[in-house]
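>>> Okay, structure incoming, though there's no sequence with it:
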């Protein structure tokens, strides 16, 4: 009976998870592709298709300029196809280009100069960052932020903080030269710096004190896999006076949102660095199923507010990942354009084809690995609920 109840509960939440996932992914993908589309139109490039999803078309219409807008069956991305593109990855269609009339070449993407092509490609990730900043700025302006000042209430015995000389009532001012305004600011830096020495400046009895601490590595298991985080071993002040509510002017909200977005970029790049050095577990990599579960959990826990926040976080991730210099991604195209600008001519068709094949293989392997992780986490979670 418990097992049947587990199945029933899982089925009941599946619809909510699916809808939440589609909302998150559709918004993030649409904004990304609209960035390409909008700048492409500004540059006078013809657009033949704007698609959300891949595969068979479910719904579609053609606008006055001949662009086919469509929603397809596999909702795992999207694309904008310009005149002269062979496929969704904007690989040039050489046969079509050779046959293309001179009049049509003016609206062909491959016939644009390097600057225009680079601007069109970069517009997708930039649009994602703008979306994230807009979401975070909206939250900052309309809701403000309730924060804890970075004052220490207690130091755990045997912790990295105790070894470094931290004391109760210390007020943390900087970590590795970065200004600390809230306790959460400090936690974000420490959690992603396990095993790495950090330089702290604290205020103690009106005096500035310099301390160096190396956060301990702690491994925790969540529904999304194992997480390796750094732990300093301090507790935040419980004094009600330590709780502050930050309010923002419109410009202040935008500035804070830019800072939040940049912080996410830094943390992601730091995670990749630590992953490459073997300091992070590949178990933390998630794919579409992980995103779907996160979407469902976000809506279930915090409703629309949390779901919109997740859209902001996902938008930063998608924008950043697309800037990686991997052929097939936007960053790969930008790399090719940079080489073209330096050489004065594009790479050969053969070289580009090899690059795109390598890029496809890398992306496919990463997706398969992340999906396998998702399935393992999903199975583990399901069995735990049924036991």
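Ah, there it is. What you see is a predicted model; the values in this text were computed from it and never measured.
>>> Please count neighbours and contacts with C-alpha atoms only from this point.
Noted.
>>> who are the neighbours in contact with the residue positioned nearest the centre of the chain?
Residue closest to the mean C-alpha point of the chain, counted by C-alpha atoms, centre = their mean, is residue 317 at 1.1 Å. The contact partners of residue 317, by C-alpha atoms under 8 Å, 6 or more residues apart in numbering, come to 265, 268.
>>> here comes the other one, which I'd like you to weigh against the first:
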């Protein structure tokens, strides 16, 4: 049972904030735990592990002498190691630490131990991302051949529907169908309210009629998209665009692309009720599997077949391999997007700030547990990548300092660290203000 169905469905402020805090807390806790556990393994003592900032709401000290606490402002967290002057582990003074304990400080530990402790935070985020992707793959399974109907999607009565759960689909309009061809060649079938199917039912081959294999059904709606903002939700069926009936998802795509941003009138069927929306397509930059980006007009609706296919659970190694591939795609797309924004090839509106992330958290949570877990996986990967950027105050900046020490044999001076940390903080605040401005003012 999906408990999120009992929560407010369309993003009340409280629901959005709760979803955002849950998402952020999970990702921050995993990130900081990576620092903590590797520090402990390498002999560096953690004095404080804090989830949140500000006044302490709850705290306990474990047998290792680490104080675990939850603070009132749940928008981050930190690990403070022995000898650190602050939560950023910069500017520590181990003169106040007993000589016998100096090895347990970040300043007194070997370079390899410090570097491993710093790198462990982003690595923990990547590991969380892989595990979440893997959990989704294992829970959802994979469609297998012969393609078998597990459950039918609700459609308006105008569609002829003679297929049943358990039917094995052999061909559609004379075209053989497999898992691989479902979204490819079958999309070229001319749109119509009914199509010829050849199926196997209870061991007997039959000819039946059914809807286009890829009807204009919103299998998912992207948060903060044109369709989402006007009230279109997953499961909605687009019956007409500007008064013209549509029977295939490709017809909907073609109408949106041809609009070039002109408002479109959508007639929507939702559980027997007809609704009408005016949707204004937005220009968006989409990552391509081979790298780069493609700019297209979108409304934020994704399609899918008119049925849920029967699946089987893949092996653990297969699921882990697929999860690593998904992580690699997220990281590659993120780096490519940053590069394209820096060169002006794509809009800086692709940069979202905390407001946009919070809105997405609430929207994904309202769509269900699966959507929220997928969002967590992507966000965790993004947080891990961001922390590896070579910016002072981030983990990547610390790793650059350690690399400098490895090459020169000495760490940067305290004065250099103070200047670089101030510059890094200024850069991060600038990016933060820019992203918030995108969320609130600059980008629709």
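Yes, it's here. No experiment lies behind these values; they were computed from the predicted model shown.
>>> TM-score for this pair?
Once superposed, the chains reach a TM-score of 0.71 (TM-score structural alignment, normalised by the length of structure 1), with 305 aligned residues with a C-alpha RMSD of 3.4 Å.
>>> Okay, the residue nearest to the centre of structure 1 and residue 33 of structure 1: tell me how far apart.
15 Å (C-alpha to C-alpha, to the nearest Å).
>>> again, but for residue 301 of structure 1
Taking C-alpha to C-alpha, one finds residue 301 of structure 1 at 30 Å from residue 33 of structure 1.
>>> Just the helices from structure 1, written as ranges.
2-42, 94-99, 102-105, 114-143, 160-164, 183-191, 250-276, 288-322, 330-343, 349-386 (DSSP state H).
>>> wait, which of those is closest to residue 151 of structure 1?
Shortest separation from residue 151 of structure 1 across the helices of structure 1 is recorded for helix 183-191, at 7.2 Å, computed as C-alpha to C-alpha.
>>> now that closest one against helix 250-276, angle please.
Here helix 183-191 of structure 1 runs at 20 degrees with respect to helix 250-276, directions being taken by axes from the mean of the first three to the mean of the last three C-alpha atoms, to 10 degrees.
>>> Tell me which residue of structure 2 lines up with residue 371 of structure 1.
Counting by TM-score structural alignment, residue 371 of structure 1 lines up with residue 436 in structure 2.
>>> I'd assumed residue 275 was in contact with residue 282 of structure 1.
Yes. If you go by C-alpha atoms under 8 Å, residue 282 of structure 1 and residue 275 touch, sitting 7.1 Å apart.
>>> So for these two, which sits in the more crowded spot?
Neighbours around residue 282 of structure 1 and residue 275, counted as other C-alpha atoms under 10 Å, are more numerous at residue 282. The numbers are 17 against 14.
>>> Now do the same contact list for the more buried one.
For residue 282 of structure 1, the set of contacting residues under the criterion of C-alpha under 8 Å, 6+ apart consists of residue 275.
>>> Map the residue nearest to the centre of structure 1 across to structure 2 for me.
Taking TM-score structural alignment, the alignment pairs residue 317 of structure 1 with residue 382 from structure 2.
>>> do residue 384 of structure 1 as well
Per TM-score structural alignment, there is no equivalent position to residue 384 of structure 1 in structure 2.
>>> what about residue 384 of structure 1, how many neighbours?
Going by other C-alpha under 10 Å, the residues that sit close to residue 384 of structure 1 add up to 10.
>>> Relative to residue 50 of structure 1, how far out is it?
Using C-alpha to C-alpha, one obtains 42 Å as the distance from residue 384 of structure 1 to residue 50 of structure 1.
>>> and what of residue 237 of structure 1?
Using C-alpha to C-alpha, one obtains 52 Å as the distance from residue 237 of structure 1 to residue 50 of structure 1.
>>> if you count what's nearby, which of these two comes out ahead?
It is residue 50, of residue 237 of structure 1 and residue 50, that has more neighbours when counted by other C-alpha under 10 Å, with 24 against 21.
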